[in-house]
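Student: this one's structure only:
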C-alpha cells in the first residue's frame, strides 16, 4: 500500500522515472580482487505437495558488484558503515559533467576544475546536495570487462586505463560546494593507472558504482536517488538508482533520452563526516 501511494505521489508531481540500475547477476562488473555473484535455487515449483507455486533463491555476492554503494568505511576505518548512512544523503539534484570529447584521445583523462567551470557557465552554480556525475561515454563498454577496464587482462589491475575524477577538481568541490554524490562512468573514482587512490581518500565517504543508462537523463534538472540496502556493518551494498525528470522540463540542454548503456561509479560525500 505504501508503494502504491508513493508511486501515486510521483505521478502527481509529473515526474518521469528513469531506472539507472544495471541488472545484478553473473555478468555484473566487479573489481577483480573481490568475489563475484552466485545464485542458488531454494524453491522453484509447487510447495509441499500443494498446488501453490513458490520461488525462492539464495544469493552470494560481494557488496561491491554491479550497481552498488561503497559505504564510508570502505576507505575510512572510522567512518560510517552501510546501515549508518542517513537516507537524506542518498538523494540530490543531478549534475552531469560531460567530458566525452576529452577522453577520445586520452583514456587516462581526469576531470578538471575547468570542466566544472564549463558546467556552471551553462547551468549555474552546482546546487547544494547535488549528485555530481562524470559522463565520459564509457557506457557502450558495459558489461565487457576487457573494454570496461580497457585492457586485454582485466584481472591485472596495473594494466587498467580509464578516465575518472582529478584530485584538484574534487578538492575544489569539497572546499567550495556542498554535494552529496560524486560519480563516474568507469570502474573507479580514481583513473585506471592510479596507484594511491587520492580521490577515494579525499572523500572516503559513500560511493555508488556501475549505474546504467545515464545518457537517458539531462545534464541538469533531475533528482537522483540511490536506494541502498541497510546492511548492518556493511562496507557497501547493491543499490537501485533512479532519476526523476519533470515531464515538462526543457531537454534541449540535455544529452537527450537515448538508450546507451552506462557504467557509473559514484561517491556520496557527507560534509558532516568530513567535519568530524
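Tutor: Yep, that arrived. For clarity, every value in this text was computed on a predicted model and none was experimentally measured. Numbering: from 1, shown residues only.

Student: contacts, neighbours, all on C-alpha from now
Tutor: OK.

Student: Tell me which helix or strand the residue of the chain most remote from its centre sits in.
Tutor: Note on the chain: the largest C-alpha distance from the chain mean falls to residue 49, namely 44.3 Å (CA atoms, centre = their mean). In this structure, residue 49 is located outside every helix and strand according to DSSP states H and E.

Student: got it, and residue 244?
Tutor: strand 236-246.

Student: Remind me what the helix or strand following that strand packs against, helices and strands.
Tutor: Remark: after strand 236-246, the chain's next helix or strand is strand 265-268, criterion DSSP H and E. With contacts taken as 3 or more CA pairs under 8 Å, 6 or more residues apart in numbering; DSSP states H and E, strand 265-268 sits against strand 68-70, strand 179-184, strand 206-209.

Student: and the shortest one, how far from the chain's centre?
Tutor: Computed by CA atoms, centre = their mean, to the nearest Å, the chain-centroid distance of strand 68-70 equals 7 Å.

Student: what about the helices in the stretch 1-150 of the chain?
Tutor: Per DSSP state H, counting those that start in this stretch, the stretch 1-150 of the chain carries helices over the ranges 2-12, 100-103, 113-123, 145-148.

Student: The closest residue to residue 62 other than its chain neighbours - how many residues pack around it?
Tutor: Nearest non-adjacent residue to residue 62, counting by CA to CA, 6 or more residues apart in numbering: residue 35, 5.6 Å away. Number of residues near residue 35 (other CA atoms under 10 Å) recorded here: 14.

Student: do the one 3 residues further on as well
Tutor: Using other CA under 10 Å, the number of residues around residue 38 comes to 12.

Student: In the stretch 1-150 of the chain, mark out all the strands, start to finish.
Tutor: For the stretch 1-150 of the chain, the strands defined by DSSP state E, counting those that start in this stretch cover 15-19, 37-46, 53-61, 68-70, 91-98, 110-111, 130-135.

Student: Most tightly packed of the ones you listed?
Tutor: strand 68-70 (a mean of 31; mean count of other CA atoms under 10 Å).

Student: which strands and helices sit next to it?
Tutor: strand 206-209, strand 236-246, strand 265-268.

Student: residues in contact with the helix or strand hosting residue 170?
Tutor: In the assignment (DSSP H and E), residue 170 maps to helix 167-176. Residues outside helix 167-176 that contact it (CA atoms under 8 Å, 6 or more residues apart in numbering): 111, 112, 113, 116, 179, 198, 199, 202.

Student: Alongside the first one, take a look at this:
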C-alpha cells in the first residue's frame, strides 16, 4: 500500500484566506513547566491552536454555501473515503478560468474515467509555484460555473484543488460555491502535492473532517491511497 500526503502543513501564521483569522499555534506548556507543575514527577508538554474552520487543507460543508446546507458534523463520512483521479491542469495560466473543455481534455489525457460517487482532484500547480508567497492567495486559476456543472454531471461527490478557492479570485468563485449547493456537491481547498498523483491512475481518497458542531468547514488530513 502506498500513501501520498496531500495536506498542507499547519504552523503559526501559515497563509490564511484573505479576511479570515490567522492560524495561531504556540506552546501552552513546555516540558520544564510540566515538570515543575507535577512536583518534579514528569514533564508533559502541550501546545494550542486557534484557527478558522476553513484553515489549511479543508473541506467545505454545504452550510458554508447557504443556511439550508448541512453543517460539517452532519456531512456523510461515506463521502470522505471515495475513489478519485487527478487531472493535470498545470498548463492553465494564473487567474484563468478552467473550462469544461479543459476538464474533458484532461480526463482524456489521464486515460481514466471519472469515478461515480468519487472525487476529481485538479492539479493546477498553483501551490507548487507560489506557496507561501502572497501570490498564493490571489493568482490561482479555478473552475467556473459551467465546469463545476460538468464535474457534477460526472457523478462526483466533491472535487479538490491546490489553491485557497475553487474559482478564480473574482465573483465567479462565489457563483461556484452557490452552484455546489444547488448541485449537492462540495469541494476541498488548499491541497498540495497533487503532482505526485499524475499518471498514477485511480486511487482511494481519504479526507475525514473533525466533528465541529454547526461547522461551515473542517481541516482534513487528505491522502491518496494506492493498493487499498
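Tutor: That came in fine, so what should we check first? Treat the numbers as computed from the prediction; the structure is a model and nothing was measured.

Student: residue in structure 2 matching the residue farthest from the centre of structure 1?
Tutor: Matched across to structure 2, residue 49 of structure 1 falls on residue 39, judged by TM-score structural alignment.

Student: what do you get for residue 121 of structure 1?
Tutor: In structure 2, the residue matched to residue 121 of structure 1 (TM-score structural alignment) is residue 108.

Student: Also residue 92 of structure 1?
Tutor: The alignment partner of residue 92 of structure 1 in structure 2, by TM-score structural alignment, is residue 82.

Student: picking up where we left off before, structure 2: matching residues for the strand holding residue 244 of structure 1?
Tutor: Mapped onto structure 2 using TM-score structural alignment, strand 236-246 of structure 1 covers residues 217-227.

Student: For the matching stretch, measure first residue to last.
Tutor: Distance between the two ends of stretch 217-227 of structure 2: 29 Å, counting by CA to CA, to the nearest Å.

Student: got a list of what the counterpart of residue 223 of structure 1 in structure 2 touches?
Tutor: In structure 2, the residue matched to residue 223 of structure 1 (TM-score structural alignment) is residue 204. If you count contacts by CA under 8 Å, 6+ apart, residue 204 of structure 2 has them with 81, 82, 83, 84, 224, 225, 226, 228.

Student: Show me the subset of those residues that structure 1 keeps too.
Tutor: Among those, the contacts conserved in structure 1 (both residues aligned by TM-score structural alignment, their matches' CA atoms under 8 Å) are 81, 82, 83, 84, 224, 225, 226.

Student: Tell me who's in contact with the fourth one.
Tutor: I take that to be residue 84 of structure 2. Contact partners of residue 84 of structure 2, counting by CA under 8 Å, 6+ apart, are 114, 115, 118, 119, 120, 121, 202, 203, 204, 205.

Student: can you list these in JSON lines and add distance to residue 48 of structure 2?
Tutor: JSON lines is the format used below for the contacts of residue 84 of structure 2 (distance: CA to CA, whole Å):
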{"residue": "114", "distance to residue 48 of structure 2": "40"}
{"residue": "115", "distance to residue 48 of structure 2": "39"}
{"residue": "118", "distance to residue 48 of structure 2": "34"}
{"residue": "119", "distance to residue 48 of structure 2": "32"}
{"residue": "120", "distance to residue 48 of structure 2": "33"}
{"residue": "121", "distance to residue 48 of structure 2": "31"}
{"residue": "202", "distance to residue 48 of structure 2": "37"}
{"residue": "203", "distance to residue 48 of structure 2": "34"}
{"residue": "204", "distance to residue 48 of structure 2": "32"}
{"residue": "205", "distance to residue 48 of structure 2": "28"}
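
Student: which of the residues you listed also appear as contacts in structure 1?
Tutor: The contacts of residue 84 of structure 2 retained in structure 1, by both residues aligned by TM-score structural alignment, their matches' CA under 8 Å: 118, 119, 120, 121, 202, 203, 204, 205.

Student: Now the second one: closest residue in space, sequence neighbours ignored.
Tutor: Using CA to CA, 6+ apart and skipping the chain neighbours, the partner closest in space to residue 119 of structure 2 is residue 84 (4.6 Å).

Student: separation between the one you found and residue 91 of structure 2?
Tutor: Residue 84 of structure 2 is 21 Å from residue 91 of structure 2, where distance means CA to CA.

Student: do the same with residue 105 of structure 2
Tutor: Distance from residue 105 of structure 2 to residue 91 of structure 2, counting by CA to CA: 12 Å.

Student: The strand holding residue 244 of structure 1 to strand 53-61, inter-axis angle?
Tutor: Angle of strand 236-246 of structure 1 versus strand 53-61, following axes from the mean of the first three to the mean of the last three CA atoms, to 10 degrees, is 110 degrees.

Student: Strand 236-246 of structure 1: average distance to aligned residues in structure 2?
Tutor: Strand 236-246 of structure 1, aligned to structure 2 and superposed, deviates on average by 1.1 Å (mean CA distance after the TM-score superposition for structure 1).

Student: what's near enough to touch residue 227 of structure 2?
Tutor: So, once contact is read as CA under 8 Å, 6+ apart, residue 227 of structure 2 ends up touching 1, 2, 203.

Student: about what we covered before: alignment lookup: the residue nearest to residue 62 of structure 1 to structure 2.
Tutor: Mapped onto structure 2 by TM-score structural alignment, residue 35 of structure 1 lines up with residue 21.

Student: Then residue 65 of structure 1?
Tutor: Aligned partner of residue 65 of structure 1 by TM-score structural alignment: residue 55.

Student: What distance do you get for its match to residue 8 of structure 2?
Tutor: Taking CA to CA as the measure, residue 55 of structure 2 falls 10 Å from residue 8 of structure 2.

Student: Give me the more crowded residue out of those two.
Tutor: It is residue 55, of residue 55 of structure 2 and residue 8, that has more neighbours when counted by other CA under 10 Å, with 26 against 22.

Student: Residue 17 is in contact with the more buried one, correct?
Tutor: Yes: with contact defined as CA atoms under 8 Å, residue 55 of structure 2 reaches residue 17; the gap is 7.5 Å.

Student: Quick one: residues contacting the match of residue 121 of structure 1.
Tutor: Applying CA under 8 Å, 6+ apart, no residues qualify as near residue 108 of structure 2.

Student: What separation is there between it and residue 20 of structure 2?
Tutor: To residue 20 of structure 2, residue 108 of structure 2 is 38 Å away according to CA to CA.

Student: Over to residue 32 of structure 2?
Tutor: Taken as CA to CA, the span from residue 32 of structure 2 to residue 20 of structure 2 is 34 Å.
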